[in-house]
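okay, here's the prediction I keep looking at, along with the sequence it came from:
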Amino acid sequence: MKSKMVHTFLISLLITLSAGIPAHADHHAGVHPPEGFSALFNGKDLKGWWGIGTEDPAKWMALSPEKLAEKKAKSMLDIRKHWSVENNELVNDGRGLYLSTEKNFGDFELLLEYRTVAKADSGIYLRGIPQVQIWDYTKEGGKWNIGADKGSGGLWNNPKNWPGKDPLVLADKPFGQWNSFRIIMAGNLVTIYLNEKLVVDHARLQNYFNKKGPLPERGPIQLQTHGGEIRWRNVFVREIGAEESRKIQGYTK
């Protein structure tokens, strides 16, 4: 009888404890995706990421599975030198390969926050294509001559005078504060909000590696390193289905 009572107690205890465990796999400590989104960064390690530089995704995607696995393993040696995790934040020292998702994405909505320092430069690659620009928007940053005075969030590698190359408004927050991006990519069109202000409105992203060719249908999301510490947190993604993508691109039945 005593043994049966203990057994019943242990089962009840396990049920009680399990009720307190979040059911959603993405709900790590301090990482809580909005409804419909999943976490690309789990808040504790670099699982789900590897390292790529400014490389044509078509080339490394053409590698054999063995060669690609070798490339990924080698990249992590560099990533671990320059990337770390602190307090649910991804931290980069301004050098090394770009932190890149192992998963390749087609159409998606990306949410993230970043914080950087004076004179730093960074960006976000979409499907492996540069880039949503992040930089020092002040005169002291030394890049007013190439457009930094207009602020972050533009598709900087687009040709001059193309829609989206320069942000519609200056939306950067002062250094030391967290900035938030909402990036929507459907087909070859990109819409970007920086700190809830529209900075790019349905602009075409040019294929940097094949300027006359189409964008890759799928590719990684990459966080660029380009001098100066930058921190990232709350990196969430929602994949966009075909019907929603067509609506975003303006197709009608």
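On my side now, so go ahead.

switch to C-alpha atoms for all contacts and neighbour counts from now on
Will do.

tell me the contacts of the most centrally placed residue in the chain?
Among the residues of the chain, the one closest to the centroid is residue 221, at 5.1 Å (Cα atoms, centre = their mean). Counting by Cα atoms under 8 Å, 6 or more residues apart in numbering, residue 221 makes contact with 100-101, 104-105, 124-128.

do you know how far it is from residue 166?
21 Å (Cα to Cα, to the nearest Å).

what's the distance between stretch 185-201 and the middle of its chain?
Chain-centre distance of stretch 185-201: 14 Å, with Cα atoms, centre = their mean, to the nearest Å.

any buried residues in it, and which?
185-195, 197-201 (16 or more other Cα atoms under 10 Å).

re the thing from before, tell me which of the contacts of residue 221 fall in helices.
Among the contacts of residue 221, no residue falls in helices (DSSP state H).

one more structure, for comparison:
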Amino acid sequence: MSNDGFVPLFDGVSLAGWHAAPRIYGSVYPGGPSVLEHFDSLGLERPVEPEKHPARWKVEDGVLVGEQDAPGSGYGGYLVSDQAFGDFELLLEMRPDWPADTGVMIRRQRDSWEGFQVLVDHRPSGGIGGFFGNGLASFSAVPFAIDVVRDDAGRPTGLVADNPATSVEPVTEAKRDRLSYAADVDDFLKVWRWDDWNELRIRCVGAMPVITTWINGVKIAELDTATLESPNYDADAVFEVLGDRGHIALEVHDNDSMFGEARWGVGAQCRWRNIRIKELPAGSGGGSQ
């Protein structure tokens, strides 16, 4: 253990303490229709045999790498911590390719898909540092969305604010209003390091937690899951499913008919390192500055 109380979750040489899991689907919200039925209602194609493709996870030069299995196949998955956690602060460094729709799930169920997700949607119209409810009424609570700027040869060279007029998935006032704190996109863009390592800090406190995120030391978003208001979201029902402890999971997204390869580019990877956690005593209070 370091002097700051954080302990490593990733040893830098192996996947010890983690296990791969496929992108299986349950209900849209507790007691609601299945995700596959929801796909049908929207006229979307169902994923085929996703349970056979848990993504590919490996360690290279002290870095944890996630990619689709096989690269370009369109199949995603998760890497899930063997240990479950209650209240905690999590620190990690991340370096996603463009486009790579990834994220960090917390309070996740071990063998099903429910949990709160901290978004690292490094793709067109993506949210970074905001939140999504997997199996929890698919709520979206995000402060901003991003896109990419390209050079004359069409190569991506950095992030810019998403243009609401052309956005595939625009940020609405409702999405921002679900947050008790929402940073401006310009504050984020000033600190994000393109094609380099960026630090994500997540604080999760409470039986129905207050979740706070920072990128490179800048506070990005805060969400009170006990008071969140979103269609079909019921905090009591969510607590019945999740309880007050859960697993941490890293994501490789699959491709879908909405975004296609803009969701996860052919051969794209997300890289993680220096993953550390500090467990907090119950009742430690909400988000800190």
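Alright, I've got the coordinates. Computed from a predicted model, the values in this text were never measured in an experiment.

quick check: TM-score for this pair?
The TM-score (TM-score structural alignment, normalised by the length of the first structure) is 0.64; 189 aligned residues with a Cα RMSD of 3.3 Å.

one step back: now the contacts of residue 221 of the first structure as JSON lines including neighbour count and distance to residue 162 of the first structure?
JSON lines is the format used below for these (neighbours: other Cα atoms under 10 Å; distance: Cα to Cα, whole Å):
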{"residue": "100", "neighbour count": "24", "distance to residue 162 of the first structure": "27"}
{"residue": "101", "neighbour count": "23", "distance to residue 162 of the first structure": "28"}
{"residue": "104", "neighbour count": "14", "distance to residue 162 of the first structure": "27"}
{"residue": "105", "neighbour count": "21", "distance to residue 162 of the first structure": "25"}
{"residue": "124", "neighbour count": "23", "distance to residue 162 of the first structure": "19"}
{"residue": "125", "neighbour count": "21", "distance to residue 162 of the first structure": "18"}
{"residue": "126", "neighbour count": "28", "distance to residue 162 of the first structure": "18"}
{"residue": "127", "neighbour count": "25", "distance to residue 162 of the first structure": "20"}
{"residue": "128", "neighbour count": "29", "distance to residue 162 of the first structure": "20"}
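
could you export these as TSV, including distance to residue 178 of the first structure?
Below are those laid out as TSV (distance: Cα to Cα, whole Å):
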residue	distance to residue 178 of the first structure
100	21
101	22
104	27
105	25
124	16
125	20
126	21
127	24
128	24
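
and of the buried residues of stretch 185-201 of the first structure, the nearest to residue 58 of the first structure?
Minimum distance to residue 58 of the first structure across these is 16.2 Å, recorded for residue 188 (Cα to Cα).

quick one: that closest one and residue 217 of the first structure, what's the gap?
9 Å.

swap in residue 205 of the first structure?
With distances taken as Cα to Cα, residue 205 of the first structure is found 13 Å from residue 217 of the first structure.

which of those two has more neighbours?
Legend: neighbour count by other Cα atoms under 10 Å for residue 205 of the first structure and residue 217, higher for residue 205 (28 against 12).

what does residue 163 of the first structure align to in the second structure?
Superposed on the second structure with TM-score structural alignment, residue 163 of the first structure falls opposite residue 178.

isn't that match up against residue 229?
Yes. Using Cα atoms under 8 Å, residue 178 of the second structure makes contact with residue 229 at a distance of 6.7 Å.

so for the two, which sits in the more crowded spot?
residue 178 (23 against 16).

spatially nearest residue to the more buried one (excluding sequence neighbours)?
Nearest residue to residue 178 of the second structure in three dimensions, chain neighbours excluded: residue 141, at 5.5 Å (Cα to Cα, 6 or more residues apart in numbering).

counting neighbours, what do you get for that neighbour?
Using other Cα under 10 Å, residue 141 of the second structure is surrounded by 30 other residues.

again, but for residue 130 of the first structure
Residues lying near residue 130 of the first structure (other Cα under 10 Å) number 23.

what lines up against it once you look at the second structure?
Here residue 130 of the first structure is matched to residue 116 in the second structure, going by TM-score structural alignment.

okay, and that match sits in which element?
Assigned by DSSP states H and E, residue 116 of the second structure belongs to strand 115-122.

just how off-centre is that strand within its chain?
The answer for strand 115-122 of the second structure is 2 Å, by Cα atoms, centre = their mean.

can you give me the buried ones in that strand?
Those would be 115-122, for strand 115-122 of the second structure by 16+ other Cα under 10 Å.

check which element follows that strand along the chain.
Toward the C-terminus, strand 115-122 of the second structure is succeeded by strand 128-134 as the next helix or strand (DSSP H and E).

buried residues, that next one. List them.
The neighbour-count check on strand 128-134 of the second structure (16+ other Cα under 10 Å) flags 128-134 as buried.

what does stretch 221-237 of the second structure give?
Within stretch 221-237 of the second structure, the residues that count as buried by 16+ other Cα under 10 Å are 221-226, 228-230, 233-235.

which one of the residues you listed is nearest to residue 269 of the second structure?
Each of these was checked against residue 269 of the second structure using Cα to Cα; the closest is residue 221, at 25.1 Å.

for the helix or strand hosting that closest one, packing partners?
Assigned by DSSP H and E, residue 221 of the second structure falls within strand 218-224. For strand 218-224 of the second structure, the elements it packs on are strand 128-134, strand 181-182, helix 185-191, strand 210-215, judged by 3 or more Cα pairs under 8 Å, 6 or more residues apart in numbering; DSSP states H and E.

which residues does that strand contact?
By Cα under 8 Å, 6+ apart, strand 218-224 of the second structure touches 129-131, 141-143, 178-183, 187-188, 191, 208-214, 287, 289.

can you give me the helices in the stretch 1-150 of the first structure?
For the stretch 1-150 of the first structure, applying DSSP state H, counting those that start in this stretch gives helices covering 2-18, 57-61, 65-82.

which of those sits most buried?
Burial of the helices of the stretch 1-150 of the first structure is given as mean neighbour count (mean count of other Cα atoms under 10 Å); helix 65-82 ranks first at a mean of 14.

how many neighbours does the residue nearest to residue 52 of the second structure when sequence neighbours are not counted have?
Excluding its sequence neighbours, the residue lying closest to residue 52 of the second structure (Cα to Cα, 6+ apart) is residue 22, at 6.9 Å. Here the number of neighbours of residue 22 of the second structure (other Cα under 10 Å) works out to 22.

one step back: could you measure from the residue nearest to the centre of the first structure over to residue 7 of the first structure?
Using Cα to Cα, one gets 49 Å for the distance from residue 221 of the first structure to residue 7 of the first structure.

now swap in residue 52 of the first structure and tell me
Using Cα to Cα, residue 52 of the first structure is found at 53 Å from residue 7 of the first structure.
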